[in-house]
Each structure stands twice: as C-alpha cells, then as structure tokens.
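S.K.: Okay, predicted coordinates and the sequence, questions at the end:
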Amino acid sequence: MSLIIEDKVQEERLILVDEQDNKVGVGTKMQVHLQGALHRAFSVFIFDSQGRLMLQQRASGKYHSGGLWTNSCCGHPRPGESNLAASTRRLYEEMGFHCELQEVDQILYRVDVSNGLVENEFNHTFIGLFERTPELNPEEAEGWQWISVPDVFTAVEQDSSRFTAWFKVILAHFGQETIQQWASRYR
C-alpha cells in the first residue's frame, strides 16, 4: 500500500453510530475497521434504462477487498456531511460522474473483509440512473461493467470469491426481486 493511501485511510474520520443510526462518536477509518466499531456507511446502486446494474471492480491497491467486484459505489459520510452528499461526492470521486440519487432502504451488517478488517455498518442504500460511460479514478476502481440483475445473482452464486463481502450481504438481504424493482424504476 502506498504511503499516501495509507495516510489517507488512517486520517479519514468516520461517524460512529448505535443500532438506530444515532451518532455516538467519531473514529479514524483504520481504527474503526480494525476494532469493528459500528459506523455509518452508504452503498450506491446505479442502473441504466435497460435495467442493468453498474458493477465496479475495486482497484487492486485498495487497503482491503482490492480487485473484487462490488456495487457501483460505496463509502462513508464525513462528520457533518449528509448521506446523500457523501454518496454524491464518492460516486464522482470513484466513478467520475454525477446523477440524481434516491435513498431506498437501510441495512445493518457486520462482515469480515481482507487484511483483518471488519465492516460493521449501518448502511444507507441509494439508487440512481446513468446512461453513459464512467470516468474511473484508477486509485479507486480498475474496472466496471453493466450486468442484468438476474445475471449478477448468478455470478455471485457461481463464484462468490470475486465479490466484496458487503455486496454479497446486501444482495442476500434485499433479494433479487427487490433489486429488480429498484432497476424497474428507471425503465
């Protein structure tokens, strides 16, 4: 891991929450993930007008889950930043575009990720519509693809090791029918 990325991860501050998403404190990103402390997060699912989901392949150099496929964008709001503002910011920072986002649900989960880190998140789920080609930030994402909702469930079933732990939990929690309903809003 490069020194610059490592410093950025250690210095970024996350919002610690209780199981009702009430703020209870702030912690550094690395500390929070090492301790498995419950914190606020978001996941973005971008669809096109054909109902396909945009998958992101995380950059191999990421501090965890590098090279794995996941939802379109994910991250953490900063102290004082709304979930919508944070989702909009990170979508641009990772994938190089803006679009209107709408929060559709929340999920609480705890999963182990690579390098001994834990994602213990109160996760706000957003959806949006985008029809063009993203402009990836190579420090964040090294690939992307459009995939039908049924095909993403099949791909995860066939080889789950290619996907991030949180993406698999989100898919299992909401299920194919609900995610297909999200996609259908843009047809």
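M.R.: On my side now, so go ahead.

S.K.: rest of the way, CA atoms for contacts and neighbours
M.R.: OK.

S.K.: Any chance you could spot the residue sitting in the middle of this structure?
M.R.: Nearest to the mean C-alpha position of the chain, by CA atoms, centre = their mean, lies Cys74 at 2.3 Å.

S.K.: another structure for you, compare them:
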Amino acid sequence: MQEQKVILVSPQDDEIGVMEKMEAHQKGLLHRAFSVFIFDKNGRMLLQQRAAEKYHGGLLWTNACCSHPYPGESVEEAAARRLKEELGFNTPLKEIFAFTYKAGVENGLIEHEYDHVFVGEFDGEIKPNNKEVAAVAYHEIEDLALMLKEQPSLFTAWFKLAFPQIEKWWKKNYVAV
C-alpha cells in the first residue's frame, strides 16, 4: 500500500512541498487539513467516535470527519470525498473559517495543521465505515459545550480547539426549524 502524502504549507497556507503523512506528524510540520461539521435540520451536531484502530485519537469523539487533501486535490474535493468514505453520504459543504493549531497527540505524534473548516446539513441515513468510525451521535450545541467542559478527555485536540468558533458561527447563522 502506498503511503499517503500530505501538503506542507506556510503559515499563510501556501503550498511548500509534500511529505509522507506519518513523517509530517512525527516532525510536527505544518500541513493542510480540513474538518467537516454536519448539523441536522434541528441544529444538532453530528459527532463521530473514531475507530479504535486509528493511528491516534482512537475512540475519541470528534466532528463528522477530518483528514488531509491529497497533493493536487482541492480542500473542497477532499472534504466531500472523506465525508463519503467515512460516513457514507454526500451533502453540500461550505467553508466558514480556517485556523492553525499545533497539539501533541498519542504515539508521540504532533498535529500541526492549517485546518479548513466546513459545515453542511444532513438528515438522511448515515452508513459509517467501521474501519474509520466506532459510533455516531447527534448532540445539541449546549450539551456539547457542557460535555467539553466536564469531560474534555473524551474529545480530539482539534475538536476542542475548533468548537468555540463553531459554536459562535452556529449562534449567528443557524436557524433551527
């Protein structure tokens, strides 16, 4: 199996090279990534519990999906591709912000990512890929805020960092039916 490459970027998200994914995480080099947040028609956020076998963050809860675009692939294309691969559905996505973070994670790896954040709405059938996802659940924003405060160790590093901005966006832009 060919190793996945990630796109190394400058702090302004300009492409500066490519590197094997695990090497970039071992060295903590800044690379392009994306995170997808999905809401249902009632404004609840879809979370996934990462599969136990993931190279880091196994069994932690996080946003609908996240990953890295392949070299030559746009971030938008990668977000749609990964949503289908992990959760088995497609829905229109919109990028709402980007942020950079650096966080140590399990196995001595370092997540240092320029993370493009997308949102979408979906109410259909979810078909999780059990190699990627252990469980899925929809949660109210207020419940998630409380869970993050009381049990932060249940969540991935990037989810904890992105959630306050997502929560602000949700309060300004989301209209529940």
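M.R.: Sure thing, it's come through. All figures in this text were calculated on a predicted structure; none of them were measured in a lab.

S.K.: Give me the TM-score for these two chains.
M.R.: TM-score of the superposed chains, computed with TM-score structural alignment, normalised by the length of the second structure, equals 0.96; 177 aligned residues with a CA RMSD of 1.4 Å.

S.K.: re the thing from before, aligned to the residue nearest to the centre of the first structure, what sits in the second structure?
M.R.: Under the alignment defined by TM-score structural alignment, Cys74 of the first structure is paired with Cys66 of the second structure.

S.K.: go on, Thr154 of the first structure?
M.R.: That one, Thr154 of the first structure, aligns with Leu146 by TM-score structural alignment.

S.K.: how far away is its match from His139 of the second structure?
M.R.: Remark: distance between Leu146 of the second structure and His139 of the second structure (CA to CA, to the nearest Å) = 11 Å.

S.K.: Next: Asn90 of the second structure.
M.R.: 20 Å.

S.K.: now do Phe118 of the second structure
M.R.: 18 Å.

S.K.: which one of those two has more residues nearby?
M.R.: Between Phe118 of the second structure and His139, counted using other CA atoms under 10 Å, Phe118 has the larger neighbour count: 24 against 16.

S.K.: Please pull up the equivalent of the more buried one in the first structure.
M.R.: Under TM-score structural alignment, Phe118 of the second structure pairs with Phe126 in the first structure.

S.K.: now swap in Phe155 of the second structure and tell me
M.R.: Under TM-score structural alignment, Phe155 of the second structure pairs with Phe163 in the first structure.

S.K.: Please apply the same query to His56 of the second structure.
M.R.: Using TM-score structural alignment, His56 of the second structure sits opposite His64 in the first structure.

S.K.: just to revisit the earlier point, how about the nearest residue to the match of Cys74 of the first structure, chain neighbours excluded?
M.R.: Ser35 (4.2 Å; CA to CA, 6 or more residues apart in numbering).

S.K.: Let me know the secondary structure of the equivalent of that neighbour over in the first structure.
M.R.: Following TM-score structural alignment, the counterpart assigned to Ser35 of the second structure within the first structure is Ser43. Under DSSP: H, G, I helix; E, B strand; the rest coil, Ser43 of the first structure falls in the strand class.

S.K.: Nothing else from me, thank you.
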